[in-house]
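>>> Below are the sequence and a predicted model for it; my questions follow.
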Amino acid sequence: MQTEKVVNHIVDWLKDYATNAKINGFVIGISGGIDSAVTSTLCAMTGLDLLCLEMPIHQAPTQVSRALNHINWLKENHDKVSMTQVDLTPVFDQLIEELPSVENEESRFMSLANTRARLRMTSLYYFAAIKNYLVAGTGNKVEDFGVGFYTKYGDGGVDLSPIADLLKSEVYEIAKYLGVNQEIIDAAPTDGLWGDDRTDEDQIGASYPELEWAMAMNDQGKSADDFEGRQHEVMKIYKRHNTSNSHKMNPIPVCEIPKNLK
């Protein structure tokens, strides 16, 4: 990958899009992870306004500290970066109290994890509307178009996606080129929706390098039956997530009314 040229391309694309839309800048949620760090840095490089939101919901202290350190680094290196902290923990806790209990605790637990992402999306659009900003998405290609590892109308609810055509390994390459804090580069990827230290790999069952390989094999028409051992298992994992999360990655189904019924 021609890293410098890719960076310049994305920065120019962001600036042109915002300028043509008569938008003042961008708002982005900073999680302490690699994707939001790279995306926010690229947005800051446009020279337009960038509002970084830090929105903890029972967040691990290490995630919060990485997020704050990154925001401070951005502010030191770019003039138009600002930061707002919105503690969503009491909002989330109050919502849980108001929601009725259910018998299936496992499904409730998953639903509440996704609710965290949707509360953050609501907060991002609150500030976007007030300041005439665009909500910048942080999803990479593997998450957005491979395994669908994001929350529908949560972190998937954005105005534009600067890094969605980059594999996770390419995001890391850009992070190193940009000088993103080493603690973020070294941190295991996590969606931060559970209040514990579980990683993306823990949830998906495969690492990002493995998923990138499976995505490439799938694009070549390969299936799990074409491989043995760990590769066979990884292909099964990839295909399972790709299939079950297709509702996120495909356009919303529209019931088309036959002309003779209108």
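In hand now; what should we look at?
>>> C-alpha from now on. contacts and neighbour counts both.
OK.
>>> Buried ones in the helix or strand where L14 lies, by neighbour count?
For L14, the element it lies in under DSSP states H and E is helix 3-20. Buried residues in helix 3-20, counting neighbours by 16 or more other Cα atoms under 10 Å, are found at T3, V7, I10, V11, D12, L14, K15, A18.
>>> The last one against N24, yeah?
This means A18. Yes: if you go by Cα atoms under 8 Å, A18 and N24 touch, sitting 7.1 Å apart.
>>> With distance to M83 added, can I get the buried residues of helix 3-20 in a markdown table?
Conversion of these to a markdown table gives the following (distance: Cα to Cα, whole Å):
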| residue | distance to M83 |
| --- | --- |
| T3 | 28 |
| V7 | 23 |
| I10 | 23 |
| V11 | 20 |
| D12 | 23 |
| L14 | 20 |
| K15 | 20 |
| A18 | 20 |
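>>> next up, a second structure to put side by side with the first:
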Amino acid sequence: MQTEKVVNHIVNWLKDYATNAGVNGFVIGISGGIDSAVTSMLCAKTGLDVLCVEMPIHQAQSHVTRAQEHIAFLKQEFTNVDDTHTNLTPVFESFKTQVFQDGDPATIDMALANTRARLRMTTLYYYAGIYKLLVAGTGNKIEDFGIGFYTKYGDGGVDLSPIADLLKSEVYKLGAFLKVPESIIKAGPSDGLFGDARSDEDQIGATYPELEWAMKMDNLGKTATDFFGREQEVFKIFKKLKNTNKHKMIAVPICEIPNNLK
């Protein structure tokens, strides 16, 4: 990958899109992970306004520390970057008192995790509306188009996706080129939706390099029977998640009414 040229291409694309939309710049949630770090750097390089938003909800301290480190780094490097801190923990706790929580604990836990992502989306769009900004998404190609590893109308609710055509490994290459803080580059990927330090790998059951391999094999038309051992296990994980989350990765289905019924 021609990293510098890819960076310049994305930066120019972002700037052109924002200019044509008549907005002032971008708002982005900073999680302390590589995807939001790279995306915010790319947005900052446009020279347009960039608002970085911290939105902790019972966040693991390691995530908070990395997010704050990255925001400090951005503000030191770019005069067009500003930040704000919105503590969503009280909002989340208040929400929980207003909904019933009967049923399977694991199902409720996942529903609440997705609620966290949707509260953050709402917050980002609040600031976008106030300051005339676009919400910049942080999803990469594996998450957005491989296994659907994001919350529908949560972190999937964005105005534009600068890094969605890049594999996770390619995002890391951009991160190294952009000199993203080492603490973020070395940290294990995590969506931070459960209030602890569990990683994406813990949730998925496979690493991003393994998922990239499986996505490539799937695109080549391979099936699980073509592999053995760990490769077969990973391929099955990929296919299961891809099928389960297909509803996230396609347009919302519309019930079309036949003309003779109108």
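Arrived safely. Quantities reported herein were computed from a predicted structural model and do not represent experimental measurements.
>>> Which pair of the buried residues of helix 3-20 of structure 1 spans the longest distance?
Using Cα to Cα, the pair of these lying farthest apart is T3 and A18, separated by 22.7 Å.
>>> returning to what we had before: residues in structure 2 aligned with the helix holding L14 of structure 1?
For helix 3-20 of structure 1, the aligned range in structure 2 is residues 3-20, judged by TM-score structural alignment.
>>> Whichever strand or helix holds H70 of structure 2 vs structure 1, average distance?
For H70 of structure 2, the enclosing helix or strand under DSSP H and E is helix 61-77. Its matched residues in structure 1 lie on average 0.5 Å from helix 61-77 of structure 2 after superposition (mean Cα distance after the TM-score superposition for structure 1).
>>> ok, and for the next helix or strand after that helix, which residues are buried?
Beyond helix 61-77 of structure 2 on the C-terminal side, the first helix or strand identified by DSSP H and E is strand 81-85. With burial defined by 16+ other Cα under 10 Å, the residues of strand 81-85 of structure 2 counted as buried are V81, D82, D83.
>>> next one: stretch 58-76 of structure 1
H58, Q59, Q63, V64, R66, A67, L68, N69, H70, I71, L74, K75.
>>> so what's the closest residue to the fifth one other than its chain neighbours up against?
Just to be clear, that refers to R66 of structure 1. Ranked by Cα to Cα, 6 or more residues apart in numbering and with sequence neighbours excluded, the top spatial neighbour of R66 of structure 1 is G32, at 4.7 Å. With contact set as Cα atoms under 8 Å, 6 or more residues apart in numbering, G32 of structure 1 has these partners: Q63, V64, S65, R66, A67, L68, H70, I184.
>>> can you tell me how far G32 of structure 1 sits from A18 of structure 1?
When distance is defined by Cα to Cα, to the nearest Å, G32 of structure 1 is 25 Å away from A18 of structure 1.
>>> same check, this time on V180 of structure 1
Between V180 of structure 1 and A18 of structure 1 the distance is 24 Å, computed by Cα to Cα.
>>> same thing with N242 of structure 1?
32 Å.
>>> for E106 of structure 1, same thing?
Separation of E106 of structure 1 from A18 of structure 1 (Cα to Cα): 41 Å.
>>> what's the burial count for the closest residue to D49 of structure 1 other than its chain neighbours?
Counting by Cα to Cα, 6+ apart, D49 of structure 1 lies nearest to G25, which is 4.4 Å off, once chain neighbours are set aside. Counted by other Cα atoms under 10 Å, the residues lying close to G25 of structure 1 total 26.
>>> Tell me if I'm right that G25 of structure 1 and V135 touch.
No: here G25 of structure 1 does not reach V135: they are 9.0 Å apart, not a contact under Cα under 8 Å.
>>> will you turn the buried residues of stretch 58-76 of structure 1 into CSV that also has distance to T39 of structure 1?
What follows is the buried residues of stretch 58-76 of structure 1, written out as CSV (distance: Cα to Cα, whole Å):
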residue, distance to T39 of structure 1
H58, 24
Q59, 21
Q63, 17
V64, 17
R66, 15
A67, 13
L68, 15
N69, 15
H70, 12
I71, 12
L74, 11
K75, 15
